[in-house]
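Participant: Structure of the sequence below:
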Amino acid sequence: MARPRSRHQRERRARFWKGLFKFVVFLGLIGATAYYAYEAGTRLSAQEIADLKSEITRLSESEQAQLTRSQELESLLTEARQTAEDYRLRYEEVAPAAVQEVLSEVREKMNEGLSADRLAFVVSQAHPPRECSDTETRRFIAKTENYDGANTWVRFDDAITVSGTGAAANEGREQWFDPAEPVTMTFTPLGEDAQTVQGELPLQHSMVFKGKEYRFTAAPGSRGFIEVTADWCDYSAG
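Facilitator: Just a heads-up that it's a prediction; the model follows:
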């Protein structure tokens, strides 16, 4: 009976060691898998941490660069304002009060919307006082395709003859001109070629003749008439 028990024990012992071996192999596989996962996760985490540190460094450098540039621009703006203020103070110290008053008026007009070009034109047209005539107003009948008779011109200062031509009113059926249509104004200096101006009334024209500057304004008068207002001054090129 002793031999069978010994065989049975051997079989049990063999099954035990075989099971233990399988268990150890299983644990080894689990351990290897866990180790691989740990190593992979560690490497991934390390890379992410490195990327984040790099991004933080980049953003910090960019923010510092922007801060530096902002400070530089602020410094330049402060310097520009100070320079402008210095020039203003220097100007006020030396500029005559009358000039300052004129510039103040100019700034006010520009603030109201008047352009610098228009102000410059007005200033350029200003001249010292000159000997000028009184304003005269005369009228004449405008010529049309239906009328070319008497009283179709006027003369100023015995030097400049003024006439005008327009379109007949009522779609060309009347003798008198239509003041809503364009006209042609003719200004003829004595002994010289005529000058013409075209457009809708009122029209303005100026010319220089024998040392005088003549200024004209033509506007509609009573039916069929054009009224011309004129004055003239001693001419000065400056």
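Participant: drop to CA atoms for contacts and neighbour counts, all remaining ones
Facilitator: Fine.
Participant: which residues of this protein fall in strands?
Facilitator: 136-141, 153-156, 160-165, 183-189, 195-199, 203-209, 212-220, 225-234 (DSSP state E).
Participant: For the first one, which helices and strands make contact with it?
Facilitator: Read that as strand 136-141. Using 3 or more C-alpha pairs under 8 Å, 6 or more residues apart in numbering; DSSP states H and E, the elements in contact with strand 136-141 are strand 153-156, strand 225-234.
Participant: ok, residues contacting the last one?
Facilitator: With contact meaning C-alpha atoms under 8 Å, 6 or more residues apart in numbering, strand 225-234 is reached by 130-142, 156, 164, 211-221.
Participant: Just the buried subset of these, please.
Facilitator: Buried members of those, counted by 16 or more other C-alpha atoms under 10 Å: 138-142, 156, 164, 213-220.
Participant: to compare against the first, here's another:
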Amino acid sequence: MFSLTYLLGVGATMSYGLYDHSRRARRRFWGRLGKFLLLAGVVGVACAFSYEVGQEQLIRREQNLQTQLTQAQSAKEETERKVAQLQAALQTAEVRVSELQVRYDRDVPTGDLGRLKDLLAKKMVEGVDAGRLALIIEQTGTPRSCGKAETKRFVLSTSLYKGPNTSAGFADGAITVSGEGATSRSPDGAPQSWFDPAKPVTLKFTDKNGKETQTTGMLPLQHSVIIDDTEYRFKISPGSRSFVDVVGDHCPFP
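Facilitator: Model prediction:
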């Protein structure tokens, strides 16, 4: 009797233990499944949110690119329009320059005529009467009865030489010619008393009343002086060391 009761108790205990173990296993299974489903839901929500955010960013980027493309296209069209305007303006300017060049070539004298115009303008600025200049031009070509040419020489002064023989008179003293040049130098650079014919010189022409005119330049030089109704003409060229040779004559003027 005792044994049977004991066996029944042991069997009941074992059955309860097996049942409790199975129930705990089911609980663990459902708990894990719930956690998995919860985690899967969270991941799904996160993925969906990320997708939506990425989609919006992609749309905004596409919109920005489209805006930039539109702006670039507008800028390109504006640049092309300005280039076309500049090309048209350049063509207009080139036509205008060509027209001005034609007018300049037609209206402004060049060559000998241009030099004559400049000389006339210079003389008028110096106070020479325009009527007198016109008379001179009108009588150009008329044979002139000039006096016999004189050839003389004198020492051209320098900063180191101011001695005698530094002038020459022409037409019985009507005009005295003198001048000054740059000091010549030896190969070692030492200054010499004579002038350097390779450098510009200054020549002075003084009449009886003390009125003086000058001309400066490289030798040979030509110069004329008009006093009353006589023109005195001179040609100056380098002579032997220290000297210049002067050929002078005088003619009725005009």
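Participant: coming back round to it: relative to Ala120 of structure 1, which of the helices and strands packed on strand 136-141 of structure 1 is closest?
Facilitator: Nearest of those to Ala120 of structure 1, taken as C-alpha to C-alpha: strand 225-234 at 22.6 Å.
Participant: once aligned to structure 2, how far is that closest one on average?
Facilitator: Following superposition, strand 225-234 of structure 1 is found to deviate from structure 2 by 4.4 Å on average (mean C-alpha distance after the TM-score superposition for structure 1).
Participant: go on, stretch 31-44 of structure 1?
Facilitator: Averaged out, stretch 31-44 of structure 1 is 2.3 Å away (mean C-alpha distance after the TM-score superposition for structure 1).
Participant: what does that stretch correspond to over in structure 2?
Facilitator: With TM-score structural alignment applied, stretch 31-44 of structure 1 matches the range 44-57 in structure 2.
Participant: all helices of structure 1, in order?
Facilitator: 2-94, 97-111, 116-125, 169-172 (DSSP state H).
Participant: who wins for proximity to Gly191 of structure 1 among the ones you listed?
Facilitator: helix 116-125 (28.6 Å).
Participant: could I get the helices of structure 1 as a markdown table with distance to Thr152 of structure 1 and mean neighbour count?
Facilitator: Conversion of those to a markdown table gives the following (distance: least, C-alpha to C-alpha, whole Å; neighbours: other C-alpha atoms under 10 Å):
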| stretch | distance to Thr152 of structure 1 | mean neighbour count |
| --- | --- | --- |
| helix 2-94 | 58 | 12 |
| helix 97-111 | 43 | 12 |
| helix 116-125 | 33 | 10 |
| helix 169-172 | 17 | 13 |
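Participant: Could you provide those in JSON lines, with additional columns for distance to Ala230 of structure 1?
Facilitator: Output for the helices of structure 1, formatted as JSON lines (distance: least, C-alpha to C-alpha, whole Å):
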{"stretch": "helix 2-94", "distance to Ala230 of structure 1": "42"}
{"stretch": "helix 97-111", "distance to Ala230 of structure 1": "29"}
{"stretch": "helix 116-125", "distance to Ala230 of structure 1": "18"}
{"stretch": "helix 169-172", "distance to Ala230 of structure 1": "27"}
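Participant: Among those, which comes closest to Gln195 of structure 1?
Facilitator: Nearest to Gln195 of structure 1, of all those, is helix 116-125, at 21.8 Å by C-alpha to C-alpha.
Participant: out of the helices and strands packed on strand 136-141 of structure 1, deepest packed?
Facilitator: strand 225-234 (a mean of 20; mean count of other C-alpha atoms under 10 Å).
Participant: any idea how far that one is from the chain center?
Facilitator: With C-alpha atoms, centre = their mean, to the nearest Å as the basis, strand 225-234 of structure 1 stands 40 Å off its chain's centre.
Participant: Between strand 183-189 and that strand, find me the angle.
Facilitator: Per axes from the mean of the first three to the mean of the last three C-alpha atoms, to 10 degrees, the angle that strand 225-234 of structure 1 makes with strand 183-189 is 40 degrees.
Participant: Please pull up the equivalent of Gln64 of structure 1 in structure 2.
Facilitator: Gln64 of structure 1 maps onto Glu77 in structure 2, by TM-score structural alignment.
Participant: For Thr135 of structure 1, give me its contacts.
Facilitator: Thr229, Ala230, Asp231.
Participant: Verify the stated contact: Leu156 of structure 2 with Ser178.
Facilitator: Yes. Assessed by C-alpha atoms under 8 Å, Leu156 of structure 2 is found in contact with Ser178 at 7.1 Å.
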